[in-house]
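Chemist: Provided below for reference: sequence and predicted model.
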Amino acid sequence: MTSLVIAEHNNASIKGATLNTVTAAAQCGGEVHVLVAGANAAAAAAAAAQIAGVTKVLHADGEGFAHGLAENMAAQVLAIAADYSHILFPATASGKNIAPRVAAKLDVGQISDIIKVHGADTFDRPIYAGNAIATVQSLDGTKVITVRTTGFDPAPATGGSAAVQSLTAVAASAQASFVGSEIAKNDRPELTAAKIIVSGGRALGSSEKFNEVMTPLADKLGAAIGASRAAVDAGYAPNDLQVGQTGKIVAPQLYIACGISGAIQHLAGMKDSKVIVAINKDPEAPI
């Protein structure tokens, strides 16, 4: 029984979500292999080989993987899927894009957003916006799983000495091509990896007030900035700052909610924070 973790990386280094996914894979039992599919991604493959608990790194290099297109990534995973009992993806935008394609092609059910591993075939996952936990058992020969990274501690990024094996890259899909991307530059920590997050809600009243209150607070604390869906819908903050069921799932050491009442969808995205500070006028607010 061997598990395959699909690494997220920038062709030079491994992203933090991969480390949490390796921990989940190790709990499934057996060996843990990591697939690094990229373009000129030898450095990322070498970094993956250093992750504690990883026994082998599979490195597929091709231009079709340069931007992580789901069509090409899924084809590469399917090319080696027969060798694995479990195929695990971080439950990020990328993982959620690739995993369903793999599960559909393998004709198996996808097990989404797991937060606990009971055994090789049994897992916990949140349902009803996190208000209930479902324990699910899969009888499929291959388990295709997405991992809610806040549910697992990251594996140590150093200390391992896995062998790196080169794979022949699959041909790039003719149906999809990379057109371009607009990446927002931000000097603050990434929202999903930040240890401190300050979030603003609709009560702040305007985009100007949101920036006036939240920006200096985040700068002082070295924190990432988040927002409720109501604040995003009102135009106070951009979509990529949204925390919640339809935004980003976070679990920082400290979460400061300013003017957020705590709708069920927002709570689902931040309730695993270690310390939660709520600043608002309503003592009966759900948060």
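Modeler: Here it is on my side, so go on.
Chemist: use CA for all of it now, contacts and neighbours both
Modeler: Noted.
Chemist: tell me where this structure has strands.
Modeler: Taking DSSP state E, the strands of the chain run over residues 2-6, 31-38, 56-61, 86-90, 110-114, 116-117, 122-127, 132-137, 143-147, 163-167, 196-200, 224-227, 254-258, 275-279.
Chemist: and of those, who's closest to Lys185?
Modeler: strand 224-227 (13.0 Å; CA to CA).
Chemist: by contact count, what packs against that closest one?
Modeler: In terms of contacts (3 or more CA pairs under 8 Å, 6 or more residues apart in numbering; DSSP states H and E), strand 224-227 is packed against strand 196-200, helix 207-221.
Chemist: here's the one I want to compare it with:
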Amino acid sequence: MAKVLIVAEHLDGKLNAATAKCVSAAQALSPEAIDIVVLAADPAAVAAEAAQIAGVARVLAVANDANTHAIAQVLAPQVAKLAESYSHVFGPSTTFGKDVMPCVAALLGTAQVSDVMAVEGSHVFKRPIYAGNAIVTVEAPAGHVVVATVRTASWPEAARGGSAAVETVSVEAATPSHTRYVGLAAGKSDRPDLQSARRVVSGGRGVGSKENFEIIYKFADKLGAAVGASRAAVDAGYVPNELQVGQTGKIIAPDLYVAIGISGAIQHLTGIKDAGTIVAINKDAEAAIFEIADIGLVGDLFKVLPELEAALA
């Protein structure tokens, strides 16, 4: 019988929604138990939030000053030590999970299963390959703890309303001294987080310049949406790369995705194919984005967006 440990992702004392999506993936195993581990300097608030996720049996709160910042080389030895009591260890396929989980797999001497989008059995999973153009079935090695990242765009958030027990635990694991936190360079924004936002407005090469991208920000604010961008827009220097959506950026699944001036390269489409409703605005009627869009509007974005804003007002 499977027993799953989920590594919680959190920031500034708040649990990331990706953790609840990992719980959904774990539930597909019909496991004996699902536990969540919260590693932080003070895990109390995050652990209390994690305990409310339905289907979770226990939340393990690991308090350690070394866990103040999410450094993979520091967190992984602790997770690997806890993993000895579990059959599966899941983490989200986010920047955090992609950093931590391979280190956990290496310490456990096993291969990681990446981007799990469906569970076929205790050791059999489906994941995308070739930029999402094909789905492959993979089998994790028997006799080893299964370490996997969960493709968050493919799973819903598990319901709230749970009341899991929160247990304070200590982990005796050697952490490296040669890896240390120096600083964090991150953009500040009052807009919703791109990976968890329910509405996203993205701009592409068609926006034309960094200055012109203000029209995208303005329209996103009107919708209360996060802002994203195509790789072409990022490469052109219109926006920083943390806004990039696609196979080499962030893979997202918002309820509403508005693609403005984006032609629809395959690597971009891979990052948005699980979105609820896709709206495309492009002056090129032959743009590939229209092939997957639920709603398409052919027109000049600099004329269309002001009209849409006026209609929304």
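Modeler: Yep, that arrived. Predicted, not measured: the structure shown is a model, and the values here were computed from it.
Chemist: got a TM-score for the two of them?
Modeler: Between these two chains, after superposing, the TM-score reads 0.96 (TM-score structural alignment, normalised by the length of structure 1); 285 aligned residues with a CA RMSD of 1.3 Å.
Chemist: adding mean neighbour count and distance to Gly244 of structure 1, write the strands of structure 1 out as TSV.
Modeler: Output for the strands of structure 1, formatted as TSV (neighbours: other CA atoms under 10 Å; distance: least, CA to CA, whole Å):
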stretch	mean neighbour count	distance to Gly244 of structure 1
strand 2-6	25	25
strand 31-38	26	29
strand 56-61	23	33
strand 86-90	27	17
strand 110-114	22	14
strand 116-117	18	20
strand 122-127	18	13
strand 132-137	13	16
strand 143-147	26	17
strand 163-167	16	38
strand 196-200	25	11
strand 224-227	29	9
strand 254-258	22	12
strand 275-279	15	15
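Chemist: in a markdown table, list those strands along with distance to Gln76 of structure 1.
Modeler: A markdown table is the format used below for these (distance: least, CA to CA, whole Å):
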| stretch | distance to Gln76 of structure 1 |
| --- | --- |
| strand 2-6 | 10 |
| strand 31-38 | 8 |
| strand 56-61 | 8 |
| strand 86-90 | 12 |
| strand 110-114 | 18 |
| strand 116-117 | 26 |
| strand 122-127 | 26 |
| strand 132-137 | 27 |
| strand 143-147 | 15 |
| strand 163-167 | 9 |
| strand 196-200 | 36 |
| strand 224-227 | 34 |
| strand 254-258 | 38 |
| strand 275-279 | 41 |
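Chemist: and those: which comes nearest Thr18 of structure 1?
Modeler: Of the strands of structure 1, the one closest to Thr18 of structure 1 (CA to CA) turns out to be strand 86-90, at 6.4 Å.
Chemist: quick one: the closest one to strand 2-6, angle?
Modeler: 30 degrees (axes from the mean of the first three to the mean of the last three CA atoms, to 10 degrees).
Chemist: give me the stretch of structure 2 that strand 86-90 of structure 1 matches.
Modeler: Across structure 2, the stretch matching strand 86-90 of structure 1 (TM-score structural alignment) is residues 88-92.
Chemist: other residues contacting the matching stretch?
Modeler: With contacts defined as CA atoms under 8 Å, 6 or more residues apart in numbering, stretch 88-92 of structure 2 is touched by 2-9, 18-19, 21-22, 26, 83, 97-98, 101, 145-152.
Chemist: check the mean deviation of it from structure 1.
Modeler: Its matched residues in structure 1 lie on average 0.4 Å from stretch 88-92 of structure 2 after superposition (mean CA distance after the TM-score superposition for structure 1).
Chemist: alignment lookup: Ile34 of structure 2 to structure 1.
Modeler: By TM-score structural alignment, Ile34 of structure 2 lines up with Val32.
Chemist: next: Gly271 of structure 2.
Modeler: In structure 1, Gly271 of structure 2 lands on Gly269 (TM-score structural alignment).
Chemist: what sits against the residue nearest the centre of structure 2?
Modeler: Centroid-nearest residue in structure 2, with CA atoms, centre = their mean: Thr94, separated by 3.8 Å. Thr94 of structure 2 sits next to 18, 152, 250 when contact means CA under 8 Å, 6+ apart.
Chemist: on that earlier part again, I'd say the match of Gly271 of structure 2 and Leu241 touch.
Modeler: No. In this structure, Gly269 of structure 1 is not within contact of Leu241 by CA atoms under 8 Å, at 12.0 Å.
Chemist: overlap in contacts, these two.
Modeler: In contact with both Gly269 of structure 1 and Leu241: 247-248, using CA under 8 Å, 6+ apart.
Chemist: coming back round to it: got the helices and strands packed on strand 224-227 of structure 1 as TSV, with distance to Thr168 of structure 1 columns?
Modeler: What follows is these, written out as TSV (distance: least, CA to CA, whole Å):
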stretch	distance to Thr168 of structure 1
strand 196-200	42
helix 207-221	46
